[in-house]
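In: here you go, sequence then predicted model.
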Amino acid sequence: MEDVLVLHESDLQHLNRSVELALEALEAGDEPFGSVLVDADGVVRFEDRNRVAGGDHTRHPEFEIARWAANNMSVEQRAAATVYTSGEHCPMCAAAHGWVGLGRIVYVSSAAQLATWLADLGVPASPVKALSILDVVPNLVTQGPVSGLDEQVHDLHRRFRTKNS
């Protein structure tokens, strides 16, 4: 069940940046995903875009954020941080997020939306089951999807699949 999504202006700025990073990924020939790690003071600590086009399908930005946070933030800092992302974490990234102990996740589009979009585009099913973050890390605080911005992400996925079909 998804509650009414209440976001602050700073949340929207970080979400917009995650969509910009997804566009950068698309323009670089990669699948359109982008993510931003923000500390408790609102400072962007790390950001990245998808980098799986080279063949390493673990190069998701959310996974890179978890790696970076584990090496550069204390346990307390990680727990107080927020990850803003263009798409809900896949199971691999959700597990990394949980193991590292990162805090809240705010995502533009959900895994269920992505699965529907890709199926509508005739993309074969992923080898990894699409799960909600909460199916992997049940006690995590999550918010999403974000109406309006999710259509921007949908468009990026359409563009990627059209360009690569």
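Out: On my side now, so go ahead.
In: okay, CA-based contacts and neighbour counts for the rest of this
Out: OK.
In: what ranges does this protein have for its helices?
Out: Using DSSP state H, the helices of the chain run over 9-27, 61-72, 75-80, 91-100, 111-120, 133-136, 149-163.
In: let's bring in a second one:
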Amino acid sequence: MRGVGCRNIFQSGQRDIEVSGPHLVEEASRVHIGYYDQFRLSDQEKSLLRRAIEVSARSVANGNLPFGALMADPDGNVLLEAENSDITGKSPLNHAETNLMRLAIEQLTPEQIATATLYTSCEPCAMCSGSMYWGGLNRMVYGMSEADLLQYTGGHKLNPTMTGVGCRAVLQSGHREVEVKGPFLIDEASVIHRTYWTS
């Protein structure tokens, strides 16, 4: 990937991480950020995104954070679903989208992943966006944006939401194109977050 160095990611969070380098090298960085285009979801895609939002509610019911994702083929058939499992899995790396990409790599062919669309209740973080890129995904649709999420999470220790490094900055900085659509159904996606982070 180009344009999204470690500094962009580390310095966009809720806490400081010191970064030293590069040394003995002149580095020029350029960030290519895609712009949200006005795009309407089909009824089928709205249904799939709503199902991802339902998975986020199921994640909470199972003792985890309110995030959910699914992968569907070009005909809208759901191939896989995944919840966040940070708490029960005892790892802050168990985000819904990363869990989903792990499952996809284990259970699907590269061709199935390449032609699928990932639907997620919230805009993916930098880690999850990276897992999509490296996992071979070519299209993603999300509900609530990270900026919207930050209104609810603030500096919550379980979800120190990053700002300034949206999924587009990560996914559109690589050497292949990844289509990103969102945010959509923001009110529906945010319902569970309105009370979760204050309870």
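Out: Perfect, thanks for sending it. It should be emphasised that the depicted structure is a prediction, and the values quoted were computed from it without experimental measurement.
In: can you calculate the TM-score here?
Out: Remark: TM-score between the superposed chains equals 0.86 [TM-score structural alignment, normalised by the length of the first structure]; 159 aligned residues with a Cα RMSD of 1.9 Å.
In: for stretch 29-39 of the first structure, grab the matching residue range in the second structure.
Out: Mapped onto the second structure using TM-score structural alignment, stretch 29-39 of the first structure covers residues 63-73.
In: distance of the residue positioned nearest the centre of the first structure from residue 111 of the first structure?
Out: For the first structure, the residue nearest the mean C-alpha position is residue 85 (3.4 Å; Cα atoms, centre = their mean). For residue 85 of the first structure, the distance to residue 111 of the first structure equals 12 Å [Cα to Cα, to the nearest Å].
In: same question for residue 23 of the first structure.
Out: 18 Å.
In: pick out whichever of the two has more residues nearby.
Out: residue 23 (25 against 20; other Cα atoms under 10 Å).
In: touching, the more buried one and residue 32? I think so.
Out: Yes - using Cα atoms under 8 Å, residue 23 of the first structure makes contact with residue 32 at a distance of 6.0 Å.
In: touching both of the two, which residues are there?
Out: Listed as contacting both residue 23 of the first structure and residue 32 by Cα atoms under 8 Å, 6 or more residues apart in numbering are residue 156.
In: distance to residue 42 of the first structure added to the helices of the first structure, as CSV?
Out: Listed next are the helices of the first structure as CSV, based on distance: least, Cα to Cα, whole Å:
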stretch, distance to residue 42 of the first structure
helix 9-27, 8
helix 61-72, 15
helix 75-80, 10
helix 91-100, 19
helix 111-120, 26
helix 133-136, 23
helix 149-163, 21
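In: out of those helices, nearest to residue 54 of the first structure?
Out: Checking those against residue 54 of the first structure by Cα to Cα gives helix 9-27 as the closest, at 12.2 Å.
In: other SSEs contacting the closest one?
Out: On a contact count with 3 or more Cα pairs under 8 Å, 6 or more residues apart in numbering; DSSP states H and E, helix 9-27 of the first structure meets strand 34-38, strand 44-49, strand 82-87, strand 105-109, helix 149-163.
In: from residue 46 of the first structure, how far off is the closest residue to residue 125 of the first structure other than its chain neighbours?
Out: Spatial nearest neighbour of residue 125 of the first structure, excluding adjacent residues (Cα to Cα, 6 or more residues apart in numbering): residue 119 at 7.4 Å. In this view, residue 119 of the first structure and residue 46 of the first structure are 32 Å apart by Cα to Cα.
In: neighbour count winner among those two?
Out: residue 46 (17 against 12).
In: give the contact list for that one.
Out: By Cα under 8 Å, 6+ apart, the neighbours of residue 46 of the first structure are 36, 37, 38, 65, 68.
In: try residue 130 of the first structure
Out: With Cα under 8 Å, 6+ apart, residue 130 of the first structure has these contacts: 90, 91, 111, 112, 115.
In: mind checking how far residue 70 of the first structure is from residue 92 of the first structure?
Out: 16 Å.
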